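Chemist: Next input, structure requested:
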Amino acid sequence: MKTPHCDICGKSFSISNNLKRHMKIHTGEKLYSCDLCDKTFSQAANAKVHRRIHTRERPYSCDLCGKTFSHSGNFKVHCKIHTEENPYSCDICHKTLSSGNSLKVHRRIHTGEKPYSCDLCDKTFSHANSFTIHRRIHTGERRYSCDLCGKTFSHANYLTIHHRIHTGEKPFSCDLCDQTFSSVSNFNVHHRIHTGEKPYSCDLCDKTFSHANSFTIHRRTHTGEKPYSCDLCDKTFSSGNSLTVHRRIHTGERRYSCDLCGKTFSRYSSFTVHSRIHTGEKPYSCDLCHKTFSSGNSLTVHRRVHTGEKPYSCDLCDKTFSHAISFTIHRRTHTGEKPYSCDLCDKAFSSGNSLTVHRRIHTGEKRYCTLCGKTFSSCSGFTIHSRIHTGEKPYSCDLCDYSCKTSGHLKSHLRVHNRKTPKQ
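Modeler: A predicted model of the protein is given here:
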């Protein structure tokens, strides 16, 4: 008996009904329509699964972790996380995956294949789902809405992850440090902190990255591409997240609030780092001096004390910097830009921190030392003063046993070693 096959693409099928369904891909025929959003489908099963987005029905439940799914295929793939069953192996890097489709998409990392192309901006994608989500940037379609805060999303998965902000659910747990995450992608990126895996490498500067998005944004430092533009001030950005955070300067939105001290934040990551002031948590440790930090970025910057790395260079005066924000503020000495303005006296400043310190002149706010009663108008002055009581000397000389309380004292000390010997 002749095997049914497609005359257009050659794909063969064991059942003739499957061939009929497949042919609708080529003809574009979509007989099944959603009565809630008018989206159409070529198969009744797909329309049925789609409807669960609106009804929130998730009939497939995992007996081991309680996670629920609207689609049986996603449920089956999830179950393999518990059984550690990864039957599909990449013949290039030997990474194992739980489904054939995941392997197919994964191989495109090695081949560079991006078969999905946007006809509006020529951007290409390796994954059909990424392409579909990207198209919504052009159309403005955000069909998924949070019933708790009204925020809308272009993808159902983004809504699911967002919903966990309200519920506090963090179903993904790291078995090495017990840190929990609201999304599997954040969990995967975190896990690379322990493994040291950085699969994304820049061919222009050899810098490596643990996250694909970080790699994409980094590439724009070389190309100068800033595809995200603010419609209120025309400032451009290399990432969508930077634009979102920037817009809050105009709107004044600070959606994240600390329930212990009432301080508010426009960025969730800043809120998370701030919370560690109260908990004392410092999960990031330097492997050279064992100093601990509350954020990964602080550890990255600190390590440059040991390596001497200063990756940010001013093209106007050749001064170099170990920290991006210091470089940005320095650039303003050349441009004269002072984007931070006091609403009480109209004095302007080149950095937000300078504005914060200045505002204390008007408010009279001072930081108070509980040990001696001395007050300070700046955080840095208070921090340095505290070391008198604690005896902490975090800055040490690599050439001798000298240590001190401030970086300025260390710099002065280093001149003793750098001083040229007088000629005889």
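
Chemist: all contacts plus neighbour counts: C-alpha atoms, from now on.
Modeler: Will do.

Chemist: So which residues of the stretch 1-150 of the chain form helices?
Modeler: Using DSSP state H, counting those that start in this stretch, the helices of the stretch 1-150 of the chain run over 16-27, 44-55, 72-83, 100-111, 128-139.

Chemist: who wins for proximity to Ser145 among those?
Modeler: Across the helices of the stretch 1-150 of the chain, Ser145 has its closest neighbour in helix 44-55 (9.7 Å, CA to CA).

Chemist: quick one: that closest one to helix 72-83, angle?
Modeler: If you take axes from the mean of the first three to the mean of the last three CA atoms, to 10 degrees, helix 44-55 sits at 70 degrees to helix 72-83.

Chemist: list the helices and strands helix 44-55 packs on?
Modeler: Packing contacts for helix 44-55, counted by 3 or more CA pairs under 8 Å, 6 or more residues apart in numbering; DSSP states H and E, involve strand 32-33.

Chemist: And the strands in the stretch 301-424 of the chain?
Modeler: Using DSSP state E, counting those that start in this stretch, the strands found in the stretch 301-424 of the chain span residues 312-313, 320-321, 340-341, 348-349, 367-368, 375-376, 395-396, 403-404.

Chemist: now Ser33, nearest residue through space, not along the chain?
Modeler: Thr40 (4.2 Å; CA to CA, 6 or more residues apart in numbering).

Chemist: how near is the one you found to Ala128?
Modeler: Using CA to CA, to the nearest Å, one gets 17 Å for the distance from Thr40 to Ala128.

Chemist: Out of the helices of the stretch 1-150 of the chain, which gets nearest to His323?
Modeler: helix 100-111 (31.1 Å).

Chemist: packing partners for the closest one?
Modeler: Against helix 100-111 (3+ CA pairs under 8 Å, 6+ apart) you get strand 88-89.

Chemist: Please repeat the previous calculation with a cut-off of 6 Å.
Modeler: Judged by 3 or more CA pairs under 6 Å, 6 or more residues apart in numbering; DSSP states H and E, helix 100-111 is in contact with no other helix or strand.

Chemist: How many neighbouring residues does the nearest residue to Thr152 once chain neighbours are set aside have?
Modeler: Spatial nearest neighbour of Thr152, excluding adjacent residues (CA to CA, 6+ apart): Ser145 at 4.2 Å. For Ser145, the tally of surrounding residues (other CA atoms under 10 Å) stands at 16.

Chemist: hang on, the earlier thing: could you redo the strands of the stretch 301-424 of the chain as JSON lines and give each row distance to Ile137 and mean neighbour count?
Modeler: As requested, the strands of the stretch 301-424 of the chain are exported to JSON lines (distance: least, CA to CA, whole Å; neighbours: other CA atoms under 10 Å):
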{"stretch": "strand 312-313", "distance to Ile137": "32", "mean neighbour count": "16"}
{"stretch": "strand 320-321", "distance to Ile137": "36", "mean neighbour count": "18"}
{"stretch": "strand 340-341", "distance to Ile137": "31", "mean neighbour count": "16"}
{"stretch": "strand 348-349", "distance to Ile137": "35", "mean neighbour count": "18"}
{"stretch": "strand 367-368", "distance to Ile137": "46", "mean neighbour count": "14"}
{"stretch": "strand 375-376", "distance to Ile137": "48", "mean neighbour count": "16"}
{"stretch": "strand 395-396", "distance to Ile137": "48", "mean neighbour count": "17"}
{"stretch": "strand 403-404", "distance to Ile137": "52", "mean neighbour count": "17"}
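
Chemist: let's see this one next to it:
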Amino acid sequence: MAKNMCLICGKSFHFPDGLKIHLQFHLEYRNTECEICGKAFARLGDLKRHGDIHTGIKYECELCGKAFTQDSSLKEHGNTHTGVKNYQCEICGKAFRQLGNLKTHGNTHTGVTNYECHICGKAFTRRYGLKKHGNTHTGVKNYECEICGKAFSHLGNLKTHGITHTGVTNYECHICGKAFTRRYGLKKHGNTHTGVKNYACQICGKAFTQIAHLKEHLTTHTGVKKYECQICGKAFTRLRDLTRHGHSHTGVINYECQICGKAFTQLWSLKIHRNTHTGGKNYECQICGKAFTQLGNLKRHGKVHNEVKNHDCHILCGSST
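Modeler: Model prediction:
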């Protein structure tokens, strides 16, 4: 039998005093029952405080004006202004201003997940966590940035986004010095130095250092082209491809070859062009090994291997020509 366990209902307590107080509920509940709602209490004082809920008596905070039906609730609320955290977790030492928050926090240690999403089955230790998660299914974005108008489904994401407007970059890469506004951004960036590719495509096996790159890559398999040019109607699977394409309409030529002076609207076009000067052949045929300076030439060459040969020599050798 567990220590300090109630023999009537089986509830256990950490300390003997807790059990003694609890037993009063079983022994005296008939004398401390609310006449309005029928709820029973172990102590008469608790019943009196509970009565304020029905009478409508309110205790108002002098600082913010928020009102409560019980004096104890007002006192607990006062901690939100003073910063006092009287409720400390016995396991990890984390402190809270309100007892309810401490009780909720306790679930993170027990692993109890009472709040389950009925759509995907994901479970949470707090009702608030489940409520926030629900927005990922509904698509509701109630938190909008007052500066740029971008909306988010979670308040935490909005707060993180706000840093991008302040220009504060507290997270700096110790290898190349590049700075980021979020720790997560720095962590993702680190993969570009380590070469670790944790995000692999389930269709073709190609791996990426960042999940955003994997998501972008997946569109090449689905064939969905949701980024459409408003000028000519041409559609692209990736936003960056649309952005590059836009230069062909504006006529802006920002990339000039330092060797021959030829200019290009897109950086990647300039890079490919440079191979004509350096002789670099970065595009190699996977079938015969022949290399080319430009990707377009490699693609054209590929047709040599893909050509269908319909004329069979049945008389001499049986080969196709």
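
Chemist: Would you pull the TM-score for this pair?
Modeler: Once superposed, the chains reach a TM-score of 0.52 (TM-score structural alignment, normalised by the length of the second structure), with 237 aligned residues with a CA RMSD of 5.1 Å.

Chemist: Same list, the helices of the stretch 1-150 of the first structure, but as a markdown table with distance to Thr390 of the first structure please.
Modeler: What follows is the helices of the stretch 1-150 of the first structure, written out as a markdown table (distance: least, CA to CA, whole Å):
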| stretch | distance to Thr390 of the first structure |
| --- | --- |
| helix 16-27 | 71 |
| helix 44-55 | 56 |
| helix 72-83 | 48 |
| helix 100-111 | 51 |
| helix 128-139 | 52 |
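
Chemist: Mind checking the ones you listed for the one nearest to Phe265 of the first structure?
Modeler: Comparing the helices of the stretch 1-150 of the first structure by CA to CA, helix 128-139 comes nearest, at 26.4 Å.

Chemist: where's whichever residue in the second structure pairs up with the residue nearest to Ser33 of the first structure relative to Gly129 of the second structure, distance?
Modeler: Mapped onto the second structure by TM-score structural alignment, Thr40 of the first structure lines up with Ala95. Counting by CA to CA, the gap from Ala95 of the second structure to Gly129 of the second structure is 20 Å.

Chemist: same deal with Phe292 of the second structure?
Modeler: In terms of CA to CA, Phe292 of the second structure sits 55 Å off from Gly129 of the second structure.

Chemist: With Gly51 of the second structure instead?
Modeler: Distance, Gly51 of the second structure to Gly129 of the second structure, using CA to CA: 32 Å.

Chemist: now Asn157 of the second structure
Modeler: 14 Å.

Chemist: How about Gly93 of the second structure?
Modeler: 22 Å.

Chemist: And Ala235 of the second structure, by the same measure?
Modeler: 39 Å.

Chemist: These two: which has the busier surroundings?
Modeler: The neighbour comparison of Ala235 of the second structure against Gly129 (other CA under 10 Å) goes to Ala235, with 17 against 13.

Chemist: Where do the helices of the stretch 151-300 of the first structure begin and end?
Modeler: Using DSSP H, counting those that start in this stretch, the helices of the stretch 151-300 of the first structure run over 156-167, 184-195, 212-223, 240-251, 268-279, 296-307.

Chemist: okay, the angle between the third one and helix 184-195?
Modeler: It refers to helix 212-223 of the first structure. 80 degrees.

Chemist: With neighbour numbers in mind, choose between Thr40 and Ala128 of the first structure.
Modeler: Neighbours of Thr40 of the first structure and Ala128, each counted by other CA under 10 Å, are more numerous for Thr40; the result is 17 against 14.

Chemist: wait, doesn't the more buried one sit right on Glu29?
Modeler: No - counting by CA atoms under 6 Å, Thr40 of the first structure stays clear of Glu29, with 9.2 Å between them.

Chemist: which residue sits closest to Gly28 of the first structure, ignoring its sequence neighbours?
Modeler: Nearest to Gly28 of the first structure is Ser42, by CA to CA, 6+ apart, at 7.7 Å.

Chemist: Just give me the neighbour total for the aligned residue in the second structure for Arg52 of the first structure.
Modeler: By TM-score structural alignment, Arg52 of the first structure lines up with Asn107 in the second structure. When neighbours are counted by other CA under 10 Å, Asn107 of the second structure registers 15.

Chemist: Could you do Gln258 of the second structure as well?
Modeler: Gln258 of the second structure, neighbours per other CA under 10 Å, totals 10.

Chemist: Return the distance of it relative to Arg274 of the second structure.
Modeler: 9 Å.

Chemist: give me the number of residues near the residue nearest to Gly28 of the first structure?
Modeler: Neighbour number of Ser42 of the first structure under other CA under 10 Å is 19.

Chemist: How about the one 5 residues further on?
Modeler: Residues near Ala47 of the first structure, counting by other CA under 10 Å, number 18.

Chemist: Equivalent analysis for the one 4 residues further on, please.
Modeler: By the other CA under 10 Å criterion, the neighbourhood of Arg51 of the first structure contains 18 residues.

Chemist: Tell me how far it lies from Lys20 of the first structure.
Modeler: 23 Å.

Chemist: Also Gly73 of the first structure?
Modeler: For Gly73 of the first structure relative to Lys20 of the first structure (CA to CA), the value is 21 Å.

Chemist: Which of those two has more residues huddled nearby?
Modeler: Shown here are Gly73 of the first structure and Lys20; by other CA under 10 Å, Lys20 has more neighbours (14 against 11).

Chemist: What residue in the second structure is paired with the more buried one?
Modeler: Match for Lys20 of the first structure (TM-score structural alignment): Lys75.

Chemist: before we move on, what about His5 of the first structure?
Modeler: Using TM-score structural alignment, His5 of the first structure lines up with Glu60 in the second structure.

Chemist: mind checking how far that match is from Thr194 of the second structure?
Modeler: In terms of CA to CA, Glu60 of the second structure sits 58 Å off from Thr194 of the second structure.

Chemist: The two: which has the busier surroundings?
Modeler: With neighbours defined as other CA under 10 Å, Glu60 of the second structure and Thr194 compare such that Glu60 has more, 15 against 9.

Chemist: which residues does the closest residue to that one other than its chain neighbours contact?
Modeler: Excluding the flanking residues, the one nearest Glu60 of the second structure by CA to CA, 6+ apart is Ala67, at 4.1 Å. Counting by CA atoms under 6 Å, 6 or more residues apart in numbering, Ala67 of the second structure touches 58-60.

Chemist: So for stretch 324-343 of the first structure, what gets flagged as buried?
Modeler: By neighbour count on 16 or more other CA atoms under 10 Å, the buried set for stretch 324-343 of the first structure is 327, 329-331, 340.

Chemist: That should have said stretch 295-310 of the second structure, apologies.
Modeler: Those would be Leu298, for stretch 295-310 of the second structure by 16+ other CA under 10 Å.
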